[in-house]
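Visitor: Below is the sequence, then the predicted model.
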Amino acid sequence: MDVLVTGGDGFVGRHLCSELLDRGHDVTSLSRTPDPSVLPSEVDLQQGDVTDYDSIEDAFEGKDVVVNLAALPPLHQPPKETSHDSVCIGGSINAVEAAEQHGVSKFVEMSSLGADPNGDTAYWRTQGLGEKVVRYSELDWIVFRPSFIFGDGSETFTFVRRHTTPYVTVLPDGGDHPRFQPIWVGDCVEIFADGIEDDAYDGEVYELGGPEVLSFGEVARMLYEADGKSVEIVPVPMVLATVALYAVDPIPSIPLGVDQARALKMSNVTDHNDVGAFGYDESDLTTLSAYLRGEQRHRPQRRPVPSD
């Protein structure tokens, strides 16, 4: 198959492009500023911005499948020149329209666990609305809703290290919230690739989580322990943290604000983990602690077709 991946040189995209190449597919990465240093040389690079239809349309010609990974990081407020609305909603509209115009067979949308058109934060609200664009299209489609994806290049690791300190760090409610169900990027892209290859998965929304539920504080401790450092977490009341984030919201130089205050109270855990539909048992998946020890695991290569 000939597969186009929007955001193909991003964190998830670079892993997915490599996985698809390993399976024998032709792969094109579409991004605003293509970075050949993070992708295999066999990947075709195309420049385009999903918020600008004319800049991306030609890249969809002759493609069998489009995978839309384009999104802004959920943990920071977006830069002034863009927004979650323009990327998650506008980008999905443009990508779907281009796919329909060029006769693409299947559209795969990476959304996020917690996506909801009526969500409390701009990120989850626009993810939910972006899903609607895909699901109401004329295309065969799949929507994936992963929890926090971890691995080499993970934005979440960068966020944790940037906003905590080793040895002693202050966290709202001692870091008990938010709670995640982290899934390793290697497991995640295998599931995505299975969905791309097998039409039996079409027309469904799949929630994906890893084998354990962890709090923000537990993730921070694991990261610092992997660096050979301890961390003592000093709790502050959630209400004080919320007031502080609301107060800094108008300050452009601080990438935190109201949405991050709301996100502190949310849970990013699956209601029903759909990894089983792709032949995984949760015990087959790589845990965060195993990854940090360099002990990634892989499932058997047989990929069963889901039953009707």
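Guide: Sure thing, it's come through. Residues are numbered from 1 along each chain as shown.

Visitor: can we go C-alpha only for contacts and neighbour counts from here?
Guide: Fine.

Visitor: what's the neighbour count on the residue nearest to Glu138 when sequence neighbours are not counted?
Guide: In this structure, Glu138 finds its nearest non-sequential neighbour in Glu100, 7.1 Å apart by C-alpha to C-alpha, 6 or more residues apart in numbering. Around Glu100 there are 17 other residues, counting by other C-alpha atoms under 10 Å.

Visitor: adding another structure so you can compare the two:
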Amino acid sequence: MSDGARTGDDSNGSVLVTGGTGFLGLHTCQYFRDRGWDVTAFDLKPFDAADDTDDIDFVEGDVRSEASVTDALEESGATSVVHAAAALPLWDADRIRETTIDGTRNVLWAATDRDVERVCYVSSTSVYGTHDEHPITEDSPLDGVGPYGRAKIQAEKICRDFRRMGLCVPVLRPKTFVGPQRLGVFQVLFDWIEDGANVPLVGRGNNRYQLLHVRDLVSAIELMLTGDEDEVNDTFNVGADEFATMREDFQAPIDYAGTGKRTIGTPAFLTVAVLRVLDRLNLSPLYPWVYETAHEDSYVSVEKLKRLGWEPEYSNREALVETYEWYLENYEVDEVDDETGLDHRVAWDQGALAVAKTISKRI
């Protein structure tokens, strides 16, 4: 393994990005391409035709197959891997386990066999569950919510196993991240704002809920691949440095839209109960990790990562407003889209929430 550090503008760097055509994957591929790296995206489906992917190679494959990952590494000649492939919380439990746990093991074995220098694993702050004490640090207890959070915990254990075997495996735990190209659950929010509806919150909205801009996450990934190996071969939280309450931050894109509407607090216990029922009936795009935690404080310390020189550029409000700007300029409804819940880059069917939006517009 390499003992030294590379610089971010090293044109000889080569990286394979798993999940490379998804939301985070696309931004990661573009970021490293722009810095002179040889970049290969590895994913089940190709880029969209409108994506800026000049000089980015694509290899079709599945992280659930070690042979598929090995073939991609051989074809790309990558010396580093960003393992961003992930199962979303709305997927079924079996596929979450196969993608997150088995997929991570496959990527790390293939990387070891191919003498890859580093594998940066993108985990999640969902490994913490909910906590009474904040900010949450990397040493806080882990209590993952649902199959998604528990699978991330198991995948991190596998990363630690491979560290002991000599592979450099930095692990990042990002907060929910937004930015251009982000749809998914945030498309629901933006659709309500564009249509001039008030935006109801789960709870009163007085809780502090940290977000993250995807470009700040990608800059952290760059640090993991270029920083001193002894320093980065560890686990780090990633999140915005500037954030207020949920009510205040989510008001920012509403104010930008100029509709005169506002965020509206609700009784948390009642709202959660209703969303649980809608979830069981498959009438809501919101999964438990969203509605069970949205009324709680949720923010992490990023001091450990900042000590390595990382500095976030975006506040919560700036990240939300820029993402909403992109949405207004670029989003077009795709009536035939059938990938609801499977990708952050597609719109999700609002189900019963569409009725709630109509009511909210009249308040």
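Guide: Okay, I see it. This one's a predicted model, so the numbers in the text were calculated from it and none came from an experiment.

Visitor: For my notes, confirm the residue nearest to Glu138 of the first structure occurs in a helix.
Guide: Yes: under DSSP: H, G, I helix; E, B strand; the rest coil, Glu100 of the first structure falls within a helix.

Visitor: Distance check, it against Ile89 of the first structure.
Guide: 16 Å (C-alpha to C-alpha, to the nearest Å).

Visitor: quick one, strands of the stretch 251-363 of the second structure?
Guide: Ranges of strands within the stretch 251-363 of the second structure are 263-264, based on DSSP state E, counting those that start in this stretch.

Visitor: Okay, helices next: where are they in it?
Guide: Secondary structure of the stretch 251-363 of the second structure (DSSP state H, counting those that start in this stretch): helices at 268-280, 288-291, 303-306, 316-330, 353-361.

Visitor: Which one of those helices lies nearest to Val232 of the second structure?
Guide: helix 303-306 (8.9 Å; C-alpha to C-alpha).

Visitor: before we move on, back to that, take the helices of the stretch 251-363 of the second structure and write them to JSON lines, including distance to Ala84 of the second structure and mean neighbour count.
Guide: Shown next, in JSON lines, are the helices of the stretch 251-363 of the second structure (distance: least, C-alpha to C-alpha, whole Å; neighbours: other C-alpha atoms under 10 Å):
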{"stretch": "helix 268-280", "distance to Ala84 of the second structure": "27", "mean neighbour count": "16"}
{"stretch": "helix 288-291", "distance to Ala84 of the second structure": "19", "mean neighbour count": "17"}
{"stretch": "helix 303-306", "distance to Ala84 of the second structure": "19", "mean neighbour count": "17"}
{"stretch": "helix 316-330", "distance to Ala84 of the second structure": "20", "mean neighbour count": "20"}
{"stretch": "helix 353-361", "distance to Ala84 of the second structure": "30", "mean neighbour count": "15"}
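
Visitor: Mind telling me what the residue nearest to Glu138 of the first structure corresponds to in the second structure?
Guide: Counting by TM-score structural alignment, Glu100 of the first structure lines up with Thr112 in the second structure.

Visitor: that older thread, these two touch, right, the residue nearest to Glu138 of the first structure and Asp140?
Guide: No: using C-alpha atoms under 8 Å, Glu100 of the first structure is not in contact with Asp140, being 10.3 Å away.

Visitor: what comes into contact with the helix or strand where Val168 of the first structure lies?
Guide: Val168 of the first structure belongs to strand 167-172 when assigned by DSSP states H and E. Contacts of strand 167-172 of the first structure with the rest of the structure, by C-alpha atoms under 8 Å, 6 or more residues apart in numbering, involve 164, 217, 229-238, 241.

Visitor: one more time with 6 Å, if that's ok
Guide: For strand 167-172 of the first structure, the external contacting residues (C-alpha atoms under 6 Å, 6 or more residues apart in numbering) are Ser230, Val231, Glu232, Ile233, Val234, Pro235, Val236, Pro237, Met238, Ala241.
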